[in-house]
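Chemist: build me a model from this:
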Amino acid sequence: MDAVKTSTLSKRWRHLWALVPDLQFSCSDFPKRSVFMEFVRRACALRDGSFIRAFSLSCDDVIGSVSYIKKLITSFVATCGVGDLRLFLGNLGRAYKLPSSIFTCGALETLHVQSHCTVRLPSSLRLSSLKVLDLKGVTFEDNALMEKLFSSPSLEKLGIWDCKWRECKSVGIFAPKLRHLSIRNLPGRRNNFSYPRQVHINGDCLEYFHCWGMLNHEYCIQGGTAQLVEAKLMIFPCRRRDGIVMARNSKLLPLVSNVKELTLFNTLLKDVAKRNDVQPPFRNLIKLTLVGEIHSVAVKGLFVILRRSPRLQSLHCEEELRYHRVNGVHGLLNPLPSCFLTELKEISVFVGCRNCPKKQLFMALIFLERAVALEKLNVQLKG
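Modeler: Take a look at the predicted model:
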């Protein structure tokens, strides 16, 4: 955008504008939406079909301009062969259809869409160069074609955030080069990805697996997971009481048992405590991060994982860790996790200074007493 502004300062610079390969427009730099959209229109008219490497458009209110934006995107994709396309569009009035020409652009390498729109894919996808795909808040109209999109031959990074799906029993993500997968379906969001279904994932090259939301569906990572380095399982409690959710929890941890870095929400720790016999060994785990307040039952689940993590070096609790002496420590420390003796060198815990700090300091004292390999204990006060 700065390059467009400088083109108005001198006639000598006017034609240099056409050489700028990256265009980034944000409405936050303008007092009114109408002024912003007129600026975008004039700036893009100056390009006159010249090459564009990257195009980014961010506007939180595009009511009345959707038709123009669709034409603009189609024009860029068709005539300029854009390689990096990013759309962050809000307050659209009602959902619109994302131009299908986007998905026939062989030059496209990166696509980010954060918008209340529907995605109707053409029957002939041509995305041989697509490496990064990030979709937020979109509605998928054809599950079979979306599965084809998620299986693009060059795709390495995929993010599916708070999206809507037509009802289907399974979703396939089979990109042969997929390295990084993020899926989020937070409670309270207007999406239906949380409807029960199976999610099948090709794990041959998967290095990072991040999952946020309700565990109403079952994940299945196919192939080997030897490349998996990091997993974040931010699973929130479900209201179902028929045991199905717990069974899915017990199937989820074995999928990531090879990771070196693992982040868990406290709900999973509670299920671990109840299903001690089904938890896998985490032989490669070096760093464990816990999210959410860890109370007595969850603490027991934590020690189940600690006993199965012989190489663990770092334990980080992002919120309060509570366990009181009246609950006893024999079940926690018998047997003592082997990492306490040889590997566990750093522990971070939070203590709420207004809410029973003695109960929280109790666990810190246990770590100091029993983790003989410990080199650093961080105790942070939380007001």
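
Chemist: rest of the way, CA atoms for contacts and neighbours
Modeler: Will do.

Chemist: so which strand or helix has the closest residue to residue 371 other than its chain neighbours?
Modeler: Leaving aside its chain neighbours, residue 371 sits nearest to residue 340 (4.2 Å; criterion: CA to CA, 6 or more residues apart in numbering). If you go by DSSP states H and E, residue 340 is part of helix 339-342.

Chemist: give me the contacts around the helix or strand following that helix.
Modeler: Counting by DSSP H and E, the element after helix 339-342 in chain order, helix or strand, is strand 346-352. Strand 346-352 is contacted from outside by 313-321, 357, 360-361, 364, 374-383, using CA atoms under 8 Å, 6 or more residues apart in numbering.

Chemist: between strand 346-352 and the following helix or strand past strand 346-352, find me the angle.
Modeler: For strand 346-352, the following helix or strand on the C-terminal side (DSSP H and E) is helix 357-370. If you take axes from the mean of the first three to the mean of the last three CA atoms, to 10 degrees, helix 357-370 sits at 170 degrees to strand 346-352.

Chemist: now show me the structure for the sequence below, then we'll compare the two:
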Amino acid sequence: MTNSKRCKYHDRLSQLPDALIFEMFRLMPMTDVVRTSVLSKRWRNLWANTPFLNFDNDTMLFDDDRLRKFVDRALSLWKGTRVLKFKFQASRRVAGDDSIYSDVDSWVSFAETRGVEELYLCLDWDCSYSVPQCLYSCSSLKALKLLDCNLKIFGNVQWNQLDSLSLCLRMVNGHTINQILSGSPRLRVFILGCIDIDGNLSIQSNSLKQLGILNLRGSEDYAVSELRICTPNLKILELRGVVNLYAKCLLMNVSSLSHATLGLHGIDSHEYGLFSGKALSQILPTIQHVEDVILSDWSAKGLRAMKMDSSFPNVKSLELRCCSYDYKHVVGVLQIFPKLERLVLKYHKGDGHHQDQRESLNLPESFVYS
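Modeler: Below is the predicted model:
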């Protein structure tokens, strides 16, 4: 490339507005953001003003010591006025030495004191890290995602601006969930994925529009006897791998619900048969007004239970995902969906891969099958 062409190329980069450059930085790990300093003279220190700090070690591929030094160095050189998004994701390449916890605390505090709006924290090791208490009083937060962390709240939660919350944890206390919801008056989206719940789980919120409760398997030490959902303005509900764990599964005041996804893992198993039967009898009547339904990981027993106990007079769109040897049972339950306009049927052969199955079904001509 000639010098004139190179200069022209650099001039075009220099003419880009900061807002556009920072939007590009939003999508890049900090290692690549720092490297942009060689592109033009104007860009030399621009990276140090970006409001988007993305320390994703799955991309950067640092070992433990190098990761710490890089994050510390980048934050010490940062000259911005506000952090809009802060992401720290470790990886299994990081040894998980407890000494890094104090570093993570200081990085979270750095973001909190600079009015962070989006925070993503994933430690990806033994789940023994507890997020610092300063995070619970971060009133600037609008979106928060925590993976493989512990939640220990001493005091009140003050997430007055929080709109979206995603938690993927090893264990959580039911009381902790109550503290979070009571301290998040504007929360619209809540996704909870957890193996063990200590205590009953109660979801009560007037602001929630979307709720997902995923992969709750439970254990002998942390048995849950009740799941209670009271969300009068909820539009979207997803329950996966959860229903068969509860002696009581109560959906109360979900009159605004328009889309429901139920995934009842292990519904045919001997161990969970009793719980799943109770859950079905409690859940299905409460979602009969829903127009858009997805039933995932259902088996013949679940489909037969639907046929006996349920009617869905308002469902217009239905998606069924079940085992290949159960899909023919679908035909027998279509009569409980009198207003059905759209049917999607997917089955898997046991390897987790879903396929469409159409040719074996004799559907009424009025159905729009997609």
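
Chemist: and the TM-score between them?
Modeler: In this superposition the chains share a TM-score of 0.77, using TM-score structural alignment, normalised by the length of structure 2; 325 aligned residues with a CA RMSD of 3.0 Å.

Chemist: number of residues surrounding the residue nearest to residue 371 of structure 1?
Modeler: 22 (other CA atoms under 10 Å).

Chemist: any figure for the gap between it and residue 255 of structure 1?
Modeler: Distance, residue 340 of structure 1 to residue 255 of structure 1, by CA to CA, to the nearest Å: 25 Å.

Chemist: residue 55 of structure 2 pairs with which position in structure 1?
Modeler: Matched by TM-score structural alignment, residue 55 of structure 2 corresponds to residue 25 in structure 1.

Chemist: okay, now its match: neighbour count?
Modeler: The local packing of residue 25 of structure 1 (other CA under 10 Å) involves 19 other residues.

Chemist: for it, which residues are in contact?
Modeler: Contacts of residue 25 of structure 1 by CA under 8 Å, 6+ apart are 1, 40, 56-58.

Chemist: rerun at 7 Å
Modeler: For residue 25 of structure 1, the contacting residues are 1, 56-58, by CA atoms under 7 Å, 6 or more residues apart in numbering.

Chemist: PyMOL command to pick out the buried ones of those residues?
Modeler: To isolate the buried ones among the contacts of residue 25 of structure 1 in PyMOL, judged by 16 or more other CA atoms under 10 Å, type:
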select buried, resi 57+58
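
Chemist: just the contacts of residue 25 of structure 1: which are in strands?
Modeler: 56-58 (DSSP state E).

Chemist: using CSV, lay out those residues together with distance to residue 303 of structure 1.
Modeler: Shown next, in CSV, are these (distance: CA to CA, whole Å):
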residue, distance to residue 303 of structure 1
56, 47
57, 48
58, 46
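
Chemist: name the element the most centrally placed residue in structure 1 belongs to?
Modeler: Closest to where the C-alpha atoms of structure 1 average out (CA atoms, centre = their mean) is residue 182, at 3.5 Å. Assigned by DSSP H and E, residue 182 of structure 1 falls within strand 180-185.

Chemist: can you list the neighbours in contact with the following helix or strand past that strand?
Modeler: Per DSSP H and E, strand 180-185 of structure 1 leads on to strand 198-202 as the next helix or strand towards the C-terminus. Outside strand 198-202 of structure 1, the residues that touch it by CA under 7 Å, 6+ apart are 169-176, 217-223.

Chemist: nearest residue to residue 209 of structure 2 in space, please, no chain neighbours.
Modeler: Nearest residue to residue 209 of structure 2 in three dimensions, chain neighbours excluded: residue 234, at 4.1 Å (CA to CA, 6+ apart).

Chemist: what's near enough to touch the one you found?
Modeler: Residues near residue 234 of structure 2 by CA under 7 Å, 6+ apart: 208-210, 254, 256-257.

Chemist: do residue 157 of structure 2 as well
Modeler: Residue 157 of structure 2 is in contact with 136-137, 179-180, 183, counting by CA under 7 Å, 6+ apart.

Chemist: tell me the SS of residue 76 of structure 2?
Modeler: For residue 76 of structure 2, the secondary structure call by DSSP: H, G, I helix; E, B strand; the rest coil comes out as helix.

Chemist: revised request: answer the last question for residue 172 of structure 2.
Modeler: Classification of residue 172 of structure 2 using three-state DSSP returns strand.

Chemist: check residue 290 of structure 1 too.
Modeler: Classified using three-state DSSP, residue 290 of structure 1 is strand.
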